[in-house]
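Asker: I need the structure of the sequence given here:
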Amino acid sequence: MIEPDLSLQKPLEDYVEYIEKMNIRSLPLLETMSEPLFSFQDPYHTVNGMGAAQKILARRLEIYPFGRYRVHDFAWGRRSATAYIYWSFFYKVEKRKFLGKKESETYDFSGVSEVVFAPDGKILSHVEFWGGHDAFDVKTYQKPLEK
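Answerer: The predicted structure follows:
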């Protein structure tokens, strides 16, 4: 049996809490939890560096300003300092109905993130695996980031 490094348990729990409370204003807090060369990957982006990662997350939260994560579970992997977080992202999409009236519908998709920690508890990388996002505005989300 592989024993997780329990000194990393608190950084993992802090990150899980951060994910669940994430919003545009909280994005700068990611810098306090991560290494400067933090890498981020999702099905549409792969970036290195805190600024680029924050831009991707900001775009997601700008497209869906009321989008929120709910973490269902998390666990340590077999590789040292690697954790997995199972989550859902809930968001609303406004649709025009009769006479220009708008109605919003709530959607969600689930995913798993692989998070690798440095020995000091800082996050080295965050890789998201997700799909099944029918109403997610992929065209807007996957546009190249401005430099």
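Asker: all contacts plus neighbour counts: C-alpha atoms, from now on.
Answerer: Fine.
Asker: give me the distance from the strand or helix carrying Lys55 to the chain's centre.
Answerer: Following DSSP states H and E, one finds Lys55 within helix 50-63. Centre-to-centre, helix 50-63 and its host chain are 9 Å apart (C-alpha atoms, centre = their mean, to the nearest Å).
Asker: tell me the helix or strand right after that helix.
Answerer: That would be, after helix 50-63 and using DSSP H and E, strand 68-76.
Asker: now do the helix or strand that comes right after that next one: which elements does it pack against?
Answerer: The helix or strand immediately downstream of strand 68-76 is strand 82-96, counting by DSSP H and E. On a contact count with 3 or more C-alpha pairs under 8 Å, 6 or more residues apart in numbering; DSSP states H and E, strand 82-96 meets strand 68-76, strand 102-117.
Asker: Proceed likewise with the subsequent sequence, for comparison:
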Amino acid sequence: MNAFTYAAFFEEIDKNTSIEVYRKIFDKNVQFKDPFHDIIGVDKLYKIFEDMYIKLDNPSFKVTEIVEQNNIAYLKWNFHFSFKGSNKDESFVGVSRVEFNKEGKVISHIDYWDSASNLYEKIPILSFFMKFIKSKINS
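Answerer: Presented below is the predicted three-dimensional model:
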């Protein structure tokens, strides 16, 4: 597998993608890290995505840039979704650093994105506090 194949996987996954598909893509001891998770194991990774499809409506990724060298790739992506019960479409940009093993499976996937402005500020109760904190920092 290479970064382009991996990007296609992320653009095509949905709530019906089985654990068996994840096991073909990811090493059994894959490390996954983002602002909310730091786990090891393909089964735990699958659970994160399973939960995402329960908590959000229509989550999807669109990869817009790929940089690959040897067994390391960086993917810039847009994540589109809406919160359950909301008709408002949301999106934000992130970057993933992905490492492949010699067999072509993903052994590390680390996401970089701003959870404060991309999520916390969009949740009504938290948005007030986040904007207040930002105003104090910026003054």
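Asker: quick one: the helix holding Lys55 of the first structure aligns where in the second structure?
Answerer: Aligned using TM-score structural alignment, helix 50-63 of the first structure spans residues 42-55 in the second structure.
Asker: superpose on the first structure and give me the mean offset of the matching stretch.
Answerer: By mean C-alpha distance after the TM-score superposition for the first structure, the fitted stretch 42-55 of the second structure averages 1.1 Å away from its aligned residues in the first structure.
Asker: list the buried residues in that stretch.
Answerer: Val42, Asp43, Lys44, Leu45, Tyr46, Phe49, Glu50, Met52, Tyr53 (16 or more other C-alpha atoms under 10 Å).
Asker: quick one: the second one and Ala3 of the second structure, what's the gap?
Answerer: In this view, Asp43 of the second structure and Ala3 of the second structure are 22 Å apart by C-alpha to C-alpha, to the nearest Å.
Asker: ok, back up a step: what's the farthest-apart pair in the buried residues of stretch 42-55 of the second structure?
Answerer: Greatest spatial distance among those (C-alpha to C-alpha): Val42 and Tyr53, at 16.8 Å.
Asker: find the nearest non-adjacent residue to Val63 of the second structure, please.
Answerer: Trp77 (4.2 Å; C-alpha to C-alpha, 6 or more residues apart in numbering).
Asker: so who does the alignment partner in the first structure of the one you found touch?
Answerer: Aligned counterpart of Trp77 of the second structure in the first structure: Trp87 (TM-score structural alignment). Contacts for Trp87 of the first structure (C-alpha atoms under 8 Å, 6 or more residues apart in numbering) come out as Tyr69, Arg70, Val71, His72, Asp73, Ser110, Gly111, Val112, Ser113.
Asker: which of the residues you listed are buried? Put it as a ChimeraX command.
Answerer: Selection command for ChimeraX covering only the buried members of the contacts of Trp87 of the first structure, criterion 16+ other C-alpha under 10 Å:
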select :69,70,71,110,112,113
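Asker: out of the contacts of Trp87 of the first structure, who's nearest Pro36 of the first structure?
Answerer: Ser113 (19.3 Å).
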